[in-house]
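J.: From the sequence below, what's the structure:
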Amino acid sequence: MAVAMRAIEGLIDRIGRLTLWVALAMIGLVTTNVLLRYSMSLGSVWAQELEWHLLAALILLGMSHALQRGDNVRVDLFYAGYSPRTKFAVDVVSIVLTLIVALVFVKLSLAYVAQAWSIGEKSPDPGGIPMRWVVKGLIPLGYALLALQSVGALLRLLHFRRQAVGDGDV
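T.: Below is the predicted model of the structure:
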């Protein structure tokens, strides 16, 4: 169980480092687009669409890393006062629900991406980005990574629970 947990976390860490570079590219692109638009009245449909594509990649590839790092939003108002056993139950339920939602999104998005790929979907705007189906392909990939991280989080939770029970802490 520990080996699988470390393998999943290692993969998600590498994806997280990739999203860092996507974020930096996006910042550079937005800065360049703004400077060109307001200083020289130059703009490009392709560059504007690329901003949206990079944002989609950042969100879809980064959400599993955010979950791993605990950067997701959680209301600690009630959670902080729970007993360790109740916290464990809440954590398990929330991880399982996240896993279910992620798997549903993967399943629902596969036909959507397949259709976009089969028709060779591209931007409807002149000068836009061709192969729009590529960015749509990030939808099942991002949610599959989220599902994988959910499995990793569940393994981590069970691993530490087993250690705590073995030590008599719970």
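
J.: Only C-alpha atoms from now on, for both contacts and neighbour counts.
T.: Noted.

J.: Next, the buried residues of stretch 45-58.
T.: Ala47, Glu49, Leu50, Glu51, His53, Leu54, Leu55, Ala56, Ala57, Leu58 (16 or more other Cα atoms under 10 Å).

J.: which residue packs closest to Arg132, ignoring adjacent ones?
T.: Lys122 (4.6 Å; Cα to Cα, 6 or more residues apart in numbering).

J.: ok so, going back, can you tell me which of the buried residues of stretch 45-58 are in strands?
T.: If you go by DSSP state E, those have nothing in strands.

J.: ok, now which ones touch the residue nearest the centre of the chain?
T.: Among the residues of the chain, Met63 comes closest to the average C-alpha position under Cα atoms, centre = their mean, at 2.5 Å. With contact taken as Cα atoms under 8 Å, 6 or more residues apart in numbering, Met63 is in contact with Gly142, Leu146.

J.: Please generate a structure for the following sequence too, so the two can be compared:
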Amino acid sequence: MRRWIAAYIRVVDKINYRIGRFIMYGIFAMMAVLLWSSISKTFFLPSLWTLEVAQFFMVGYYILGGAYSIQLGSNVRMDLFYANWSDRRKAAFDTATVFMLLFYLGVLLYGGLESTIYSLEYGERSPTAWRPYIWPIKIVMCLGIVMMLLQAVSELFKDILKLKSEAA
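T.: Here you go, the predicted structure:
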């Protein structure tokens, strides 16, 4: 069982690390779109698509980077007490509280899947002048939520292993 858990941690961490490092450079794509928006508004006709494309890039940027953020431990915590705790106490606290994160991500995934299915069935489009389809970004959001769920379970396994190794 321990080998299976170690393999799970290794695979999930590797995938989320690589995707996170790649997505990290998505800020440049978003900057390029916004730069084009500024240039086109100044010198040409304003583009209809730039604001929404920048918003889609931003959604992909933060939702696909979420698992990487969890992996690095750069998520928001109340460090007033947590920072001074021992590694064992941190692991015990994280083991107990990760279930709230898993519940939240599960509810988010359920809603995201329902919304994505609706969007695909009815060909949902944005109500703007450009009118892009919405389902691609909803699929990206569901993928990001799944990645965060997998990473949260990986962190749970790491904390359990940390508690067991120090207890032995």
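
J.: The residue nearest to the centre of the first structure maps to what in the second structure?
T.: Under the alignment (TM-score structural alignment), Met63 of the first structure pairs with Gly66 of the second structure.

J.: Quickly note the distance from its match to Leu113 of the second structure.
T.: Look at Gly66 of the second structure and Leu113 of the second structure: by Cα to Cα, to the nearest Å, they are 18 Å apart.

J.: do Lys164 of the second structure as well
T.: From Lys164 of the second structure to Leu113 of the second structure the distance is 36 Å (Cα to Cα).

J.: more neighbours, those two?
T.: Leu113 (17 against 11; other Cα atoms under 10 Å).

J.: which strands and helices sit next to the host helix or strand of the more buried one?
T.: Leu113 of the second structure is part of helix 87-122, with elements assigned from DSSP states H and E. Contacts defined by 3 or more Cα pairs under 8 Å, 6 or more residues apart in numbering; DSSP states H and E place helix 87-122 of the second structure against helix 135-167.

J.: whereabouts in the first structure does the helix it packs on align?
T.: Aligned by TM-score structural alignment, helix 135-167 of the second structure falls on residues 133-165 of the first structure.

J.: Can you tell me what Val92 of the first structure aligns to in the second structure?
T.: Aligned partner of Val92 of the first structure by TM-score structural alignment: Thr95.

J.: thought its match was touching Ile160?
T.: Yes - the pair Thr95 of the second structure / Ile160 is scored as a contact, 6.9 Å apart, by Cα atoms under 8 Å.

J.: What lines up with Arg77 of the second structure in the first structure?
T.: That one, Arg77 of the second structure, aligns with Arg74 by TM-score structural alignment.

J.: Give me the neighbour count for its match.
T.: Per other Cα under 10 Å, the neighbour tally for Arg74 of the first structure reads 8.

J.: Would you mind confirming that Ile70 of the second structure is in contact with Ala152?
T.: Yes - between Ile70 of the second structure and Ala152 there is a contact under Cα under 8 Å: 7.2 Å.
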